[in-house]
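1. sharing a model prediction with you, sequence too.
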Amino acid sequence: MSETHDCTHPEHHVHSTEGFVSEVEAACVERGLRLTPLRAEVLQLVAEADGPVKAYDLLDRMKSSRGGNAAPPTVYRALDFLLEHGFIHKLASVNAFISCHHPRSRQHQVPFLICDGCHMAVELEDEQTALQLEAQARALGFQPQGHTLEVHGLCAKCVASGK
């Protein structure tokens, strides 16, 4: 799971891999969802990643742990399930996935800061930005179905190191 977060409300965040997986398991029970062993394995791998992880990287990790019997469609179906239920986010600009720090929240929109140097992604807790985007869209007669705001740049460590 990505190490850096904006914890303006730490009681709503889950930071450890074990805590995250437990929260998702509990959310699945509450919602009557089936977290199959394959879905749980993909979830665990996304949570263990140091930052955003691409589907084919997940597939490679699964193949090495299973002796080569993981197929792309199965990984993508598991990712689709986890995305649909808000347990992970897809960062479209880098075509990668990251675990959600609010796994029990059915739907929320959050901005991400993505470092172009080290590829770290920070999930910000900024409800005001999400509400403002939605209000502006509706004022134009647009009915948003969802959004992920991605801001690219350099994190403090990369700026300091001159990347």
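-> Happy to help now that I have it.

2. use CA for all of it now, contacts and neighbours both
-> Noted.

3. the chain: strands as residue ranges?
-> Taking DSSP state E to define them, one finds strands in the chain at 88-91, 96-99, 111-115, 121-123, 149-153.

4. any chance of those strands in JSON lines, with distance to Glu41 and mean neighbour count too?
-> Formatted as JSON lines, these follow (distance: least, CA to CA, whole Å; neighbours: other CA atoms under 10 Å):
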{"stretch": "strand 88-91", "distance to Glu41": "13", "mean neighbour count": "21"}
{"stretch": "strand 96-99", "distance to Glu41": "13", "mean neighbour count": "24"}
{"stretch": "strand 111-115", "distance to Glu41": "25", "mean neighbour count": "20"}
{"stretch": "strand 121-123", "distance to Glu41": "22", "mean neighbour count": "23"}
{"stretch": "strand 149-153", "distance to Glu41": "27", "mean neighbour count": "16"}
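
5. how about Cys149, what does it touch?
-> If you look again at residue 149, you'll see it is Leu, not Cys. 110-112 (CA atoms under 8 Å, 6 or more residues apart in numbering).

6. putting a second one here so we can go through both:
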Amino acid sequence: MTGPSTHDHLACVAELEAAADALALERGINLTPLRRQVLSLICKSHKPVGAYQILAEMSQNRAEPVAPPTVYRALDFLVSNMLVHRIDSLNAFVACFRPHQAHHSVFLICDSCQDTRELDDADVHSSLARAASRAEGFQTLRQVVELHGRCQACAAGASVRP
């Protein structure tokens, strides 16, 4: 999902890394070098990254391979501390670029280029929870809203193809 041409990905990654450091101090959590490396690998792009992709990249730069449970523990830590989000439909992870504030994420996932964007929309979450409660008496504990489609760039590219 190609954002505006003014998007400075390096700046947003630097901002997230600074926010992660601030949150670690504020919450008294330990952002170990391994956790930091996993976060950095996820931040490389706006595309969801799977655990085994992270594992492969980490193992390339080490004399001994990294064990899968090590990566999963780091991912669990990063998710529980709101530094990354799990994209359930893809079994993959994306960076949370607003870890310092509570928000209601709606993920826009381009099925063509795999780019993923996060919107904050409390109204969508409230509406779904109300509808579930009204219709079924269902008590919502957790919501994951993922919309699959085509980003603007991919949709435009598809419309100009013969």
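-> Great, that's in hand. In this text, all values refer to a predicted model and were calculated from it rather than measured experimentally.

7. circling back to that earlier point, for Glu48 of structure 1, find the nearest of the strands of structure 1.
-> strand 96-99 (9.0 Å; CA to CA).

8. trace that closest one over to structure 2 and give me the residue numbers.
-> Aligned by TM-score structural alignment, strand 96-99 of structure 1 corresponds to residues 92-95 of structure 2.

9. how about residues contacting the matching stretch?
-> So stretch 92-95 of structure 2 is contacted by 39, 42-43, 46-51, 83-87, 116 (CA under 8 Å, 6+ apart).

10. count of neighbours near His103 of structure 2?
-> Neighbour count of His103 of structure 2, defined by other CA atoms under 10 Å: 12.

11. nearest residue to it in space, please, no chain neighbours.
-> Of all residues not flanking His103 of structure 2 in the chain, Asp120 sits nearest, at 5.9 Å (CA to CA, 6 or more residues apart in numbering).

12. would you mind measuring from the equivalent of that neighbour over in structure 1 to Leu113 of structure 1?
-> Alignment note (TM-score structural alignment): Asp120 of structure 2 maps to Glu125 of structure 1. Here the criterion is CA to CA, to the nearest Å. By it, Glu125 of structure 1 lies 11 Å from Leu113 of structure 1.

13. repeat that for Phe142 of structure 1.
-> With the distance defined as CA to CA, Phe142 of structure 1 ends up 25 Å from Leu113 of structure 1.

14. hang on, Ala132 of structure 2 packs against Gln139?
-> Yes. Contact criterion CA atoms under 8 Å: Ala132 of structure 2 and Gln139 qualify, at 7.4 Å.

15. neighbour-wise, which of those two wins?
-> The neighbour comparison of Ala132 of structure 2 against Gln139 (other CA under 10 Å) goes to Ala132, with 14 against 11.

16. so what corresponds to that one in structure 1?
-> For Ala132 of structure 2, the aligned position in structure 1 is Ala137, judged by TM-score structural alignment.

17. residues in contact with that match?
-> So Ala137 of structure 1 contacts 143-144 (CA under 8 Å, 6+ apart).

18. roughly how far does it sit from Ala55 of structure 1?
-> Distance, Ala137 of structure 1 to Ala55 of structure 1, using CA to CA: 31 Å.

19. ok, and what's touching stretch 36-55 of structure 1?
-> 1-3, 17, 20-21, 58, 61, 75-76, 78-79, 81-82, 91, 95-99, 119-121.

20. recalculate using a threshold of 6 Å.
-> 1-2, 17, 78, 96-99, 120 (CA atoms under 6 Å, 6 or more residues apart in numbering).
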